[in-house]
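In: have a look at this prediction, sequence included:
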Amino acid sequence: MQITSLQKQVQEDLETAADHAYRTDGDRDGVSVRPQPDGAHSWSTVGARDDGYVQSVGWERLVSWAHDHDQVIEVTAMPGDHLIKGDCLLRLAPRVGSNVHPLTEDDLDRLHSVVTLGAARTPFQDVGFALQQLVEIAVRGLASGTNDPYTAVSALDLSATALVPLWAERQAITAYLDEDAVARVLPHWPAPEQLVDTIFNGVLTYGAEDPIVLDAAHRLLARLGDVASGARAEHLASIRSKLDQI
């Protein structure tokens, strides 16, 4: 496979993963991006039955189970997290004002079936891994003996198609809602700032001495800056300061 076709596939994976985890403001389409109250929950835990990376979570199925049992579920192990047997996978609590019911073996079987574990990370729902793949392609191009800064430039350019729309108006999903707009499942997606830091830190660690790589980094920074405001604009200012010192 040519590096250009590989980069294109990774770019598409990143866009898909970002669309899965980040949305615009408000509560719609069964999700919320608003801060969720801690609540007075008394949590119980569901542990992993096997070792492996969390590859995917069936969010709608999890919401359905939580609605039927009037529970709130916190997903403590997100796509990309590695677990060993017994690690906390989910935390469950009755919704405030509801009665506590012990979990049956059938309940546990259904909850475990909603989370797919595997031997390796995949980009399907794992936005951090999708971005990491793009960074690794860039780093390989800058590695000693390869000396291909244009690969790193392409990686920075391609990342913009996912990062700029995300940076402009999207927030990480904070809750998946049932049909009554009740928050039933609480995820922990990485903050957009974390993704932006990943792409700059990963490439600039190895590409700081290549002028065309620095130009591409400034180009990505400018694209992000065109759509940034408030705290996100301030975050870019700190990145710009680091670039200016190189």
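Out: Happy to help now that I have it. Remember, it's a predicted structure, so these values are computed and weren't measured experimentally.

In: CA only for contacts and neighbour counts going forward, please
Out: OK.

In: strands along the chain, start to end?
Out: Ranges of strands in the chain, per DSSP state E, are 22-23, 27-28, 31-32, 44-47, 52-57, 71-75, 82-83, 88-94, 115-118, 171-172, 175-177, 183-186.

In: can you give me the buried ones in the fourth one?
Out: Using 16 or more other CA atoms under 10 Å as the burial criterion, the residues of strand 44-47 that qualify are V46, G47.

In: tell me the contacts of W167?
Out: Residues near W167 by CA atoms under 8 Å, 6 or more residues apart in numbering: P192, L224, V227, A228, R232.

In: switch the residues you listed over to CSV; also include distance to L131.
Out: What follows is those, written out as CSV (distance: CA to CA, whole Å):
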residue, distance to L131
P192, 12
L224, 16
V227, 20
A228, 20
R232, 19
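
In: reformat those as JSON lines; add neighbour count and distance to Q36.
Out: Formatted as JSON lines, the contacts of W167 follow (neighbours: other CA atoms under 10 Å; distance: CA to CA, whole Å):
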{"residue": "P192", "neighbour count": "18", "distance to Q36": "18"}
{"residue": "L224", "neighbour count": "22", "distance to Q36": "27"}
{"residue": "V227", "neighbour count": "15", "distance to Q36": "26"}
{"residue": "A228", "neighbour count": "18", "distance to Q36": "24"}
{"residue": "R232", "neighbour count": "16", "distance to Q36": "21"}
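
In: could you list the buried residues of the longest helix along the chain?
Out: Longest helix in the chain, counting residues (DSSP state H): helix 149-169. Neighbour-count burial for helix 149-169, counted by 16+ other CA under 10 Å, picks out 149-160, 162-168.

In: comparison target below:
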Amino acid sequence: MTDSSRSVNRATAQIALRRPRPLSSLREHLRDTFWFAPAVGLVGAAVLAGVCGIVDDAVLARLREQRDLAGIRSLIDWTANAEAVVGTIASGMLSLVGVVFSISLVAVQIVSAQWSQRVVRLYVRDRTAKATFSAFLATFVFALWAQFLNGGGSRDPATAREVPFVTSAVAVALVLVSLMLFVAYVSTTVSLLRVSRVIEKISRDAAKILALRSEPAVFDRTAPVSGTLAYRGRAGVLRDVHVARLCRIAQRQQVVVHLLPRIGDYLVPGAPVFAVHGKPRSALDERAVLRTLNTGAERTFHEDMGFGLRQLVDIALKALSPAVNDPTTAVQAIDRIQEFLTAAVDHPLGILLHRDRAGAVRLAQDLPGWRGLVQLAFSEIRPAGAGHSQVTRRLRAALEDLLRLAAHDRQGVLRRELELLEQAVARTVADEGERDFALTADRQGIG
């Protein structure tokens, strides 16, 4: 495909178009919390304990109907043997939770100070950590219940009122599950101490944003604007917008709503947030529209295309700081930055359109453009790494590779970045031979 045809295709497919997912925002919000999974585990443990108690009563009643004293005696003997184990679980599980997770939090704090404060979110979103914490707490609650049942019944097989056989068996099973999750948790936590693993996780999350399907579409930015809505609420970072709800409101009014700020922008009260294209059938419910916005203290990956690059650049800058002085880590970050830009080099950028069930466009959402992504990726690393030949060689290799892949209309910003890189090295390195060495492309920096 020629450059001109690719440019035409990109001009006609400059819009990413997709249907809204109703629960995507809620799912992302819950993933950014550490309380939801443990709370579900505690409730689940209480419900499971109640079910096991009912099953225990049913089993014992059946044995009594059959006058199976031998069976009752065997259940009592097994329960007595498991009673000591369950008691140990109840007394030691909570202490183990406190010690393990306290050490983990200290490790995460050290890692965040070494690389970036935004690395903490990887721990908060880690499914293994949440599952382990939930399993530990659930086992503790369930063991208390089992211990209560073990001490509440008679041990005479002829007059036994309650033998928690099933409850004791489930408690032991929960301990085994907790131990397996603990091994997985240790492995995951240790991997978070490796910067290569942290960079990989950030890069993988960032790549998911580029997985949107695109198709040709048209959005007329010059269409008459019937109204503009200003933000009213607590100041904070725009984390996401409830797309499905906003599309339903726009569909009822037969208008197109344009979200003016990008996801990740900081909103303050009074800032314009929505432009309404088309005349509403009736007065637009401004409060309902504004309730579709969600703000928070920090950015998230949900719909935020530039946040992954921001974190990778932060890690590279931290590595290049005089306090750390680790250019190899910066090169690893540049590897992933190039991977992201390579995936975005032919991706439709500029704006994202959401449509209703009938296929009509109802929400227009601005996205970063190609120039913005390239400048975000290189403009801060370039001056910070100008004195490190390993970094400048890797930057040149990345820019040259992207130049070979990019269409003609996307090459200008890459050529400009190459010129700025050469100028930065010329200002920093006095010797001509050293400058030539520093500006030689090398995908390993200095292999």
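Out: Yep, that arrived. Model, not experiment: these values are computed from the prediction.

In: TM-score for this pair?
Out: Overlay of the two chains. TM-score (TM-score structural alignment, normalised by the length of the first structure): 0.85; 232 aligned residues with a CA RMSD of 2.1 Å.

In: returning to what we had before: how about the strands of the first structure in a markdown table, adding distance to I137 of the first structure?
Out: As requested, the strands of the first structure are exported to a markdown table (distance: least, CA to CA, whole Å):
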| stretch | distance to I137 of the first structure |
| --- | --- |
| strand 22-23 | 24 |
| strand 27-28 | 36 |
| strand 31-32 | 33 |
| strand 44-47 | 35 |
| strand 52-57 | 21 |
| strand 71-75 | 30 |
| strand 82-83 | 23 |
| strand 88-94 | 31 |
| strand 115-118 | 23 |
| strand 171-172 | 26 |
| strand 175-177 | 33 |
| strand 183-186 | 33 |
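
In: so for E105 of the first structure, which of these sits nearest?
Out: Closest to E105 of the first structure of those, according to CA to CA: strand 44-47, at 11.4 Å.

In: the closest one against the second structure, how far on average?
Out: Mean deviation of strand 44-47 of the first structure relative to the second structure after superposition (mean CA distance after the TM-score superposition for the first structure): 2.7 Å.

In: still on that earlier bit, just name the closest of the contacts of W167 of the first structure to L142 of the first structure, please.
Out: Using CA to CA, the contacts of W167 of the first structure come closest to L142 of the first structure at L224, 23.7 Å.

In: do a quick rundown of the helices in the first structure.
Out: Counting by DSSP H, the first structure has helices at residues 3-21, 59-68, 105-114, 127-142, 149-169, 192-207, 211-227, 230-244.

In: now check the first structure for the residue matching Q365 of the second structure.
Out: Mapped onto the first structure by TM-score structural alignment, Q365 of the second structure lines up with P187.

In: residue contacts, the residue nearest to its match when sequence neighbours are not counted?
Out: In space, P187 of the first structure comes closest to V75 once its chain neighbours are excluded; the distance is 5.2 Å by CA to CA, 6 or more residues apart in numbering. The contact partners of V75 of the first structure, by CA under 8 Å, 6+ apart, come to L89, L90, R91, V185, L186, P187, H188.

In: in TSV: those, plus distance to P102 of the first structure and neighbour count.
Out: Putting those into TSV (distance: CA to CA, whole Å; neighbours: other CA atoms under 10 Å) gives the following:
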residue	distance to P102 of the first structure	neighbour count
L89	17	23
L90	15	23
R91	13	19
V185	19	27
L186	21	23
P187	23	20
H188	25	16
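
In: go through those residues and say which is closest to D38 of the first structure.
Out: If you rank those by distance to D38 of the first structure using CA to CA, L186 comes first, at 10.6 Å.

In: that closest one reaches A172, doesn't it?
Out: No. Taking CA atoms under 8 Å as the definition, L186 of the first structure is not a contact partner of A172, at 11.2 Å.

In: aligned partner of the residue nearest to P187 of the first structure in the second structure?
Out: Using TM-score structural alignment, the partner of V75 of the first structure in the second structure is L259.

In: any idea how far its match lies from L238 of the second structure?
Out: 11 Å (CA to CA, to the nearest Å).

In: mind listing what's buried in stretch 398-418 of the second structure?
Out: Neighbour counts over stretch 398-418 of the second structure (16+ other CA under 10 Å) mark A398, L399, L402, L403, A406, A407, R410, Q411, V413, L414, E417, L418 as buried.

In: swap that for stretch 121-132 of the second structure, sorry
Out: Y123, R125, D126, R127, T128, A129, K130, A131, T132.

In: may I see the residues you listed arranged in a markdown table, with secondary structure and distance to A169 of the second structure as well?
Out: Below are those laid out as a markdown table (DSSP: H, G, I helix; E, B strand; the rest coil; distance: CA to CA, whole Å):
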| residue | secondary structure | distance to A169 of the second structure |
| --- | --- | --- |
| Y123 | helix | 32 |
| R125 | helix | 32 |
| D126 | coil | 30 |
| R127 | helix | 26 |
| T128 | helix | 24 |
| A129 | helix | 25 |
| K130 | helix | 24 |
| A131 | helix | 21 |
| T132 | helix | 20 |
